[in-house]
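Undergrad: predicted model follows, preceded by the sequence.
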Amino acid sequence: MPTHIFPEQQNLAYQWISQQNKAFNGTPAAFVALNGLSGLVEIRNYLSNVCGANSFDFAVLT
């Protein structure tokens, strides 16, 4: 299961959060700032769908 949206280019993954994204009507960072934890969960679900994963293992973040 992929743990990065750009596994070969981590700099793009770090930039992604601050780039305009139609799915969030702005940047993912602004979406989280506006919607809090529920916004972060929506982004998590979006990334799971985009990466082709059905779920995300939060253990990889610890």
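TA: The structure has been received and is ready for your questions.
Undergrad: could you use CA atoms for every contact and neighbour count after this?
TA: Fine.
Undergrad: can you tell me the helix or strand for residue 37?
TA: For residue 37, the element it lies in under DSSP states H and E is helix 28-51.
Undergrad: okay, buried residues for that helix please.
TA: If you call a residue buried by 16 or more other C-alpha atoms under 10 Å, then helix 28-51 has these buried ones: 28-32, 39-40, 42-43, 45, 47-48.
Undergrad: want to throw these into JSON lines with distance to residue 16?
TA: Compiled in JSON lines, the buried residues of helix 28-51 are given as follows (distance: C-alpha to C-alpha, whole Å):
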{"residue": "28", "distance to residue 16": "8"}
{"residue": "29", "distance to residue 16": "9"}
{"residue": "30", "distance to residue 16": "12"}
{"residue": "31", "distance to residue 16": "13"}
{"residue": "32", "distance to residue 16": "13"}
{"residue": "39", "distance to residue 16": "16"}
{"residue": "40", "distance to residue 16": "14"}
{"residue": "42", "distance to residue 16": "15"}
{"residue": "43", "distance to residue 16": "12"}
{"residue": "45", "distance to residue 16": "15"}
{"residue": "47", "distance to residue 16": "11"}
{"residue": "48", "distance to residue 16": "15"}
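Undergrad: alongside the first one, take a look at this:
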Amino acid sequence: MRDLEVEVREITTIQVEHCVTVRHDDFEYLGRPYKSLSSVARQITGTKWNGWVFFGLKNSVGK
């Protein structure tokens, strides 16, 4: 079975572009697998984030 690869969204922080690939069972960032967007956001920022909010895929105000 081939992984389905779809780009989530690219964001820029301090002139650095971060690209995350959505795969069938996980996410890929910098060639490493991650189980959630939150874990990718934590890797980028060093702090806990809701991954959907961090990547602008969900409004941060309880919707």
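TA: Arrived safely, thanks for sending. Just so it is clear, the structure is predicted and the values come from calculations on it, not from any experiment.
Undergrad: TM-score for the pair, please.
TA: Once superposed, chain against chain, the TM-score is 0.33 (TM-score structural alignment, normalised by the length of the first structure); 40 aligned residues with a C-alpha RMSD of 3.5 Å.
Undergrad: from the buried residues of helix 28-51 of the first structure, which two are the most distant?
TA: Across those, the longest distance by C-alpha to C-alpha is 19.4 Å; it joins 30 and 48.
Undergrad: and whichever helix in the second structure runs longest, what does it pack against?
TA: With secondary structure taken from DSSP state H, the second structure has its longest helix at helix 37-45. Applying 3 or more C-alpha pairs under 8 Å, 6 or more residues apart in numbering; DSSP states H and E, one finds that helix 37-45 of the second structure makes contact with helix 51-54.
Undergrad: identify each buried residue in the helix it packs on, please.
TA: For helix 51-54 of the second structure, burial by neighbour count (16+ other C-alpha under 10 Å) applies to 51, 54.
Undergrad: residue 12 of the second structure reaches residue 18, doesn't it?
TA: Yes. Under the criterion of C-alpha atoms under 8 Å, residue 12 of the second structure makes contact with residue 18 at 6.5 Å.
Undergrad: who's more crowded, these two?
TA: Between residue 12 of the second structure and residue 18, counted using other C-alpha atoms under 10 Å, the more crowded position is residue 18 (16 against 9).
Undergrad: that one and residue 44 of the second structure: what is the separation?
TA: Separation of residue 18 of the second structure from residue 44 of the second structure (C-alpha to C-alpha, to the nearest Å) stands at 8 Å.
Undergrad: ditto for residue 32 of the second structure
TA: From residue 32 of the second structure over to residue 44 of the second structure the distance is 13 Å, taken as C-alpha to C-alpha.
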